[in-house]
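>>> What would the 3D arrangement of this be:
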Amino acid sequence: MEERPDGFEDAALIAALADGWGLTVRAVTYRPVGFGSYHWSVRDDGGTDWFVTVDDLDRQDGPRDDTFAALDRALGTALALRQDAGLEFVVAPVPTRSGAAVARLDPRYAVSVFPTVQGEAGRFGPHRPTDRAEVLDLLVALHRATPLAGARPARADPSLPDRAGLHDALTALDRPWTGGPYADPTRRLLAGRADHVRRLLGDFDRQVAHVRAGASGWVVTHGEPHPGNLIRHPAGLRLVDWETVRLAPPERDLWLLTHGADDADDLLRRYASATGRPVDPTALAHYRLRWELADIAGYVVELRGPHGTGADTAASWRYLNGYLDAAP
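Got it, this is the predicted structure:
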């Protein structure tokens, strides 16, 4: 996130790190990276650097306690994958002094601590051709590690987040939206693409029924293994941001590897050969479409509601245009 969280002071973070991890902080610097969580670089009094993430528990629907429990379960899964399954590419959280994967900073915010990984960070978009084979091997290893994750990972919900908000927006296109400076421009943009979005929702509903029918044999998936969540470490790729880890069809990960790749068919054949599991093209299409619709729904709900003119809001408007301007 480019903007710091509202009303959040570094002193609160420093106190949480001392209490939860026993860290005495020498320097703390906000890092305007990523989307969805807030990040800091921290150096302790011993000269060790840490990467610290703060999650706003109000960013998700539902009670804060439920959101925190889901985050704790996901990061606990990452910890198990690193410690119990021995997956070195998993950049797992550093446990608190009590062994927890994440701590409550205050009623609204949660904090987690990660080792600083040296290397070249990727950018969101298609995987580089030179990386695809290694990413495939990484996903094969992750999916095979499912038995070692035990009961920790939650099952992914294949339904669409913010579906109700998108539905409400589609039924309110005939009157002005007043949530903020981008609200009515969002209404006009969506109005011009409403039929397209409704068609996508129909396709999604048919696909999600298919995915639900095959809910046995799901595996541990990262959920967002795109280049922006990969770091090129001297010893190989490292995968970060495990908040989205869930039990799901393997296609939840595979579509991000193969989308736009000229060797997609070969990669999928290699996955099937390595795992003994053929790839389901309908599930692959479902997770690609789910990503697009979840972004559209999330941005519409955000920009229809109360908002200002900050950099993160401007980014949401830009990304929404990217999806809807490309619509036929």
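
>>> Could you use CA atoms for every contact and neighbour count after this?
Will do.

>>> From residue 194, how far off is residue 300?
For residue 300, the distance to residue 194 equals 12 Å [CA to CA, to the nearest Å].

>>> Who has more neighbours out of these two?
residue 300 (25 against 18; other CA atoms under 10 Å).

>>> counting contacts, what elements does the helix or strand containing the more buried one pack onto?
For residue 300, the element it lies in under DSSP states H and E is helix 281-304. Packing contacts for helix 281-304, counted by 3 or more CA pairs under 8 Å, 6 or more residues apart in numbering; DSSP states H and E, involve helix 163-170, helix 183-192, helix 194-213, helix 251-258, helix 311-325.

>>> here's the other one to compare against:
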Amino acid sequence: MFSRPSFIDDTAIARTVAAHWLPAATEATHLPWGFGAYHWRVSDGTTTLFVTLDRPGRRHTGDSLEAAYAGAAALAAAGVDVVCAPLPTRSGRFTVDVKGGEGREDGAGSLSVTPWLEGRTPTQEQAGAPAHVRKVVAALAALHHAVPPAGLRAWAPLIGPGFAGELRERTARPWTSGPLAERARRALAARGDAIERWSSRYLELADVARSRRDTWVPTHGEPHHANQVLTSGGLKLVDWESLALAPRERDHPDLLAAGAGDLLRPDPAMIDLFALDWRLSEIAEYTDWFAGPHTGTADDHTALAELYEELEEPPDVLGQRQTPLR
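Model prediction:
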């Protein structure tokens, strides 16, 4: 997240890392990077770690985060070089439950760490260059051909058949939960028909995907440019919290937008499924965000802009969509 968390401070982060990973850790620096989780740089003067605090929500629970990070570590141990593997605690787990000040439940989350990578993250433009696209295609092919780790969770729809109706009910009356609440509610209410159609199509395609469960592979879930680091040892993918067994097309949207369709030859129906999976899960997350207490921070404004984007008409990813969303 771009803003510091209000429920936990840098000292508490350093103390937790020292207790479970790096005994002499004394310094934690908040990093305003990414969106959706909080990050810190923690050091003991010799070793530096990248620390992530994930908060439970619709996408994951504490148990699913532990399984995802353990699965990523298992893939790295099996030789999947693209994985920047989380580091285990001294007890062997990969996450530690933390709470905010004075045990505040609203500050609960799961802390994890990875080695600090020396390298650079490509810009979106750089990530679209043909040579880079080929690197990512090759890296994902290695991931998709890997033996699934024991305990790896299977992808499942993040919304159910009642989502559109529940959303209509939630947006039928004014929201007073914060300064951006009404703007979000009005935008959602205005797109109720589209959300209902998208949801219906999504659930149909999810059934198709489940009928092909024997073809599912380990997938990263969000291998976009912001989760890529170019190091002296090659391309690394970070942020493995979404690791899951799924159709391989789950990892393809950004590559298709960069023109890699001939290399990937995806199933258009599965591309539609995961375009909708992202769109509808984002809409659900931002609905919860703005229906709940918020104060109008920079993160709140970023979230509202992203909600508006998800409510727009979907782009034609394949050039000629064979399974229309509408």
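
>>> among the helices and strands packed on helix 281-304 of the first structure, which is the most enclosed?
helix 251-258 (a mean of 25; mean count of other CA atoms under 10 Å).

>>> contacts for it?
126-127, 132, 135-136, 139, 221-226, 264, 267-268, 279-280, 283-285, 287-288 (CA atoms under 8 Å, 6 or more residues apart in numbering).

>>> Make a PyMOL selection of the buried ones in the residues you listed.
If you want just the buried ones from the contacts of helix 251-258 of the first structure in PyMOL, going by 16 or more other CA atoms under 10 Å, the selection is:
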select buried, resi 126+127+132+135+136+139+221+222+223+224+225+226+264+267+268+279+283+284+285+287+288
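
>>> Narrow the contacts of helix 251-258 of the first structure to those in helices?
132, 135-136, 139, 264, 267-268, 283-285, 287-288 (DSSP state H).

>>> ok, now which ones touch residue 121 of the second structure?
Contacts of residue 121 of the second structure (CA under 8 Å, 6+ apart): 225-230.

>>> Select from the residues you listed every entry located in helices.
Filtering the contacts of residue 121 of the second structure for membership in helices, criterion DSSP H, returns an empty set.

>>> Of the residues you listed, just say which sits nearest to residue 243 of the second structure.
residue 227 (12.8 Å; CA to CA).

>>> And the closest one? What does it align with in the first structure?
Matched by TM-score structural alignment, residue 227 of the second structure corresponds to residue 229 in the first structure.

>>> The first structure: matching residues for stretch 184-203 of the second structure?
So stretch 184-203 of the second structure sits over residues 186-205 in the first structure, by TM-score structural alignment.

>>> What number of residues are in the vicinity of residue 229 of the first structure?
Neighbours of residue 229 of the first structure using other CA under 10 Å come to 18.

>>> Can you tell me how far it is from residue 217 of the first structure?
Taken as CA to CA, the span from residue 229 of the first structure to residue 217 of the first structure is 26 Å.

>>> could you dump the ones in helices among the contacts of helix 251-258 of the first structure to CSV with distance to residue 237 of the first structure?
Shown next, in CSV, are these (distance: CA to CA, whole Å):
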residue, distance to residue 237 of the first structure
132, 11
135, 8
136, 11
139, 11
264, 20
267, 18
268, 20
283, 26
284, 24
285, 26
287, 23
288, 23
